[in-house]
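Novice: from the sequence below, what's the structure:
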Amino acid sequence: MNQEQFDKVKNGKGFIAALDQSGGSTPKALLAYGVQEDAYSSEDEMFDLVHEMRTRIITSPSFNSDQILGAILFEQTMDREIEGKYTSEYLADKGIVPFLKVDKGLADEKDGVQLMKPIPELDKLLERANERGVFGTKMRSNILEPNENGIKEVVDQQFEVGKQILAAGLMPIIEPEVNVYSDNKEKSEQILKEEIEKHLDQLTDDQQVMLKLSIPTNANEYKSLIEHPRVLRVVALSGGYSRDEANEKLKKNDGLIASFSRALASDLNVNQSDQEFDQKLKEAVDTIYDASVNKE
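Specialist: The predicted structure follows:
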């Protein structure tokens, strides 16, 4: 594991950009960017267009290591190039720590949650990630109800796969998302925190993980997780909130930094000039950075 990148993620000021839309979420991301579905006729063309969008973001002067600690990539983005370099290597050269989304989507809802689908050939993917200079990974589950058995299953699965990732020399971002519009979100968060703490306490002294969580209903609900010695960093997803709303909620949580996706790119459009695009991206980066480092 790259020590310089480890120190940057642990101690750096800034946030992590989530550029990892994949599969079913890609058409929505393109539509939000102003690319209509009739602009492509195959999955290959769709992924070409989304790589153009991500390339435009990553190469923008507004996307810089002064404010952005890391970026999460989709597998195809990792395997593609920007200006003759693999995307992960381009990011690293820019001083931005590369992460990789490794999950294959969500299973059907059961017991108020959606577990991750199986991840076939994960070891091969992790080997390729190491070859590409990737620092860590991310994997998402979804919690819809405060069902103790369901939430326990989610956390058990996340940490089981997380240990496989640690064994490969990579840093896992464990992401058991609590749906921000679910009923009794507060109760789900309390159960989730207790389950995560159980697993953290079982890690060895040389093991650390990162957590990516929904911004909690009660400010500083996750303070004990942020301060846990087995946690490198806790980041927050925007979860469908507008950028302004997500930023306001984030500011109330000490030590919690952003890892936003839609809230980062919501004002970007394919038809903008480079100057307009860079300015809109700068406005987003500035406000998300401010919410991550300046707390109320």
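
Novice: please count neighbours and contacts with C-alpha atoms only from this point.
Specialist: OK.

Novice: where do the helices sit along the stretch 1-150 of the chain?
Specialist: With helices called from DSSP state H, counting those that start in this stretch, the stretch 1-150 of the chain shows them at 3-11, 26-32, 43-59, 75-79, 87-93, 122-131, 148-167.

Novice: buried residues, the fifth one. List them.
Specialist: Residues of helix 87-93 classed as buried under the neighbour-count rule (16 or more other Cα atoms under 10 Å) are 87, 88, 89, 90, 91, 92.

Novice: what of the longest one?
Specialist: Buried residues in helix 148-167, defined by neighbour count with 16+ other Cα under 10 Å: 148, 150-152, 154-159, 161-163, 165-166.

Novice: packing partners for it?
Specialist: In terms of contacts (3 or more Cα pairs under 8 Å, 6 or more residues apart in numbering; DSSP states H and E), helix 148-167 is packed against strand 113-114, strand 136-143, strand 171-178, helix 185-202.

Novice: ok, residue 206 - how many residues close by?
Specialist: 6 (other Cα atoms under 10 Å).

Novice: what's the distance between it and residue 127?
Specialist: In this view, residue 206 and residue 127 are 21 Å apart by Cα to Cα, to the nearest Å.

Novice: one more, for comparison:
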Amino acid sequence: MQNSQMTDKIATGIGFIAALDQSGGSTPKALAGYGIKEDAYSNDDEMFGLIHEMRVRIMTSPSFNGERVLGAILFEKTMDGQAGGMDVPEYLWSKAVVPFLKVDKGLEDEVNGVQMMKPMPDLAALCARGVSKGVYGTKMRSVINLANKEGIAAIVNQQFDVAGDILSYGLMPMIEPEISIKSADRAQCDAILADELKKHLDTLPKGTQVMLKLSIPQNANIYADIVNHPAVLRLVALSGGFSTDEACTELAKNKGMIASFSRALLEKLQHGLSDDEFDEVLNNAIAQIYAASAT
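Specialist: Just a heads-up that it's a prediction; the model follows:
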């Protein structure tokens, strides 16, 4: 639940937010990258058990702490699990890492060049559970593939509508309208999205704040006005398929944006590493992403 310490940490801290929220559709790919093939599990429960073990290994690693990691985004099953003998959100905050929860249920088919979020009929119950476990905020993702003004406007409308509900539940919404790095007109998408976001931010009641999670723009600093908007608690960037090196290089060009990386954080982690080796690899990734976020 929102509290002043967590708000101050997110608003002013130097560091980044780790994205540990792979859902059912992206979990097999995440496990494969970690070195666990699909023949290592025979059903969803076993699959989610393995990804939870990976996430717990990351969270309990000595290098993963609030000195450089400001927050962590969790999948619902991860929130409900344990780490270090505590509920995961409680454990994270014991390390001064602010817990967030992924609340979206995946994407609709593409219409007007975008993929809207699927309905979330259980949002109120999920948010209430998150609040009871000490979660600070939420994250929800939709995807922009083409520079279609009607489609991008619809995505932003949906995101802000749901964000209003999330605020009413006592949580900080992190709005994520991802622009695909494979889009042939990324720069146009960036420009349209920036305009639509500003329209909505300008209409929020005074004192109301949201967070934004955006793709790293093709033209640096196009989101400069949004970074400094009074309705934005923090603007974070997703890696979106870039390698760690590429994502950090591009992020560092954008003043005021900090990372919220998933694949770029996990890129070199392997389950066969010893604990010391694992922590060394994780520490190197954290150091690189931290440096890119601190520019």
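
Novice: can you list the buried residues of helix 87-93 of the first structure in a markdown table and add distance to residue 67 of the first structure?
Specialist: Below are these laid out as a markdown table (distance: Cα to Cα, whole Å):
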| residue | distance to residue 67 of the first structure |
| --- | --- |
| 87 | 19 |
| 88 | 18 |
| 89 | 19 |
| 90 | 17 |
| 91 | 13 |
| 92 | 14 |
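
Novice: on that earlier part again, so which of the helices of the stretch 1-150 of the first structure comes closest to residue 294 of the first structure?
Specialist: helix 3-11 (14.9 Å; Cα to Cα).

Novice: return the distance of the closest one from the chain's centre.
Specialist: Offset of helix 3-11 of the first structure from its chain centre (Cα atoms, centre = their mean, to the nearest Å): 17 Å.

Novice: that one vs the second structure, mean deviation?
Specialist: When the second structure is superposed, helix 3-11 of the first structure averages 0.3 Å from its matched positions, counting by mean Cα distance after the TM-score superposition for the first structure.

Novice: quick one: buried residues of that helix?
Specialist: Buried-residue list, helix 3-11 of the first structure, by 16+ other Cα under 10 Å: 5, 6, 8, 9.

Novice: equivalent analysis for stretch 97-107 of the second structure, please.
Specialist: For stretch 97-107 of the second structure, using 16+ other Cα under 10 Å, the buried residues are 97, 98, 99, 100, 101, 102, 103, 104, 105, 106.

Novice: from residue 17 of the second structure, how far out is the first one?
Specialist: Per Cα to Cα, residue 97 of the second structure is found 9 Å from residue 17 of the second structure.

Novice: which neighbours do those two have in common?
Specialist: 69, 70, 71, 72 (Cα atoms under 8 Å, 6 or more residues apart in numbering).

Novice: pull out the buried members of those residues.
Specialist: Judged by 16+ other Cα under 10 Å, buried ones among those: 69, 70, 71, 72.

Novice: so which of the buried residues of stretch 97-107 of the second structure are in strands?
Specialist: Among those, the members falling in strands (DSSP state E) are 98, 99, 100, 101, 102.

Novice: what number of residues lie near residue 168 of the first structure?
Specialist: Quick note: residue 168 of the first structure (other Cα under 10 Å) scores 15 neighbours.

Novice: isn't it right next to residue 128, touching?
Specialist: No. Residue 168 of the first structure is beyond contact range of residue 128, at 10.7 Å (criterion: Cα atoms under 8 Å).

Novice: of the helices and strands packed on helix 148-167 of the first structure, give the one that comes closest to residue 83 of the first structure.
Specialist: strand 136-143 (22.8 Å).

Novice: after superposing, tell me the mean distance of the closest one to the second structure.
Specialist: With mean Cα distance after the TM-score superposition for the first structure, strand 136-143 of the first structure averages 0.2 Å from its match.

Novice: what does that strand contact?
Specialist: Counting by Cα under 8 Å, 6+ apart, 72, 98-103, 105-106, 112-116, 151, 154, 158, 165, 170-179, 188 sit against strand 136-143 of the first structure.

Novice: distance between that strand and the chain's centre?
Specialist: 8 Å.

Novice: next, residue 236 of the second structure: secondary structure please.
Specialist: Following DSSP: H, G, I helix; E, B strand; the rest coil, residue 236 of the second structure is assigned to strand.

Novice: residue 242 of the second structure now?
Specialist: Applying three-state DSSP: residue 242 of the second structure is coil.

Novice: I'm done for today, thanks for sticking with me.
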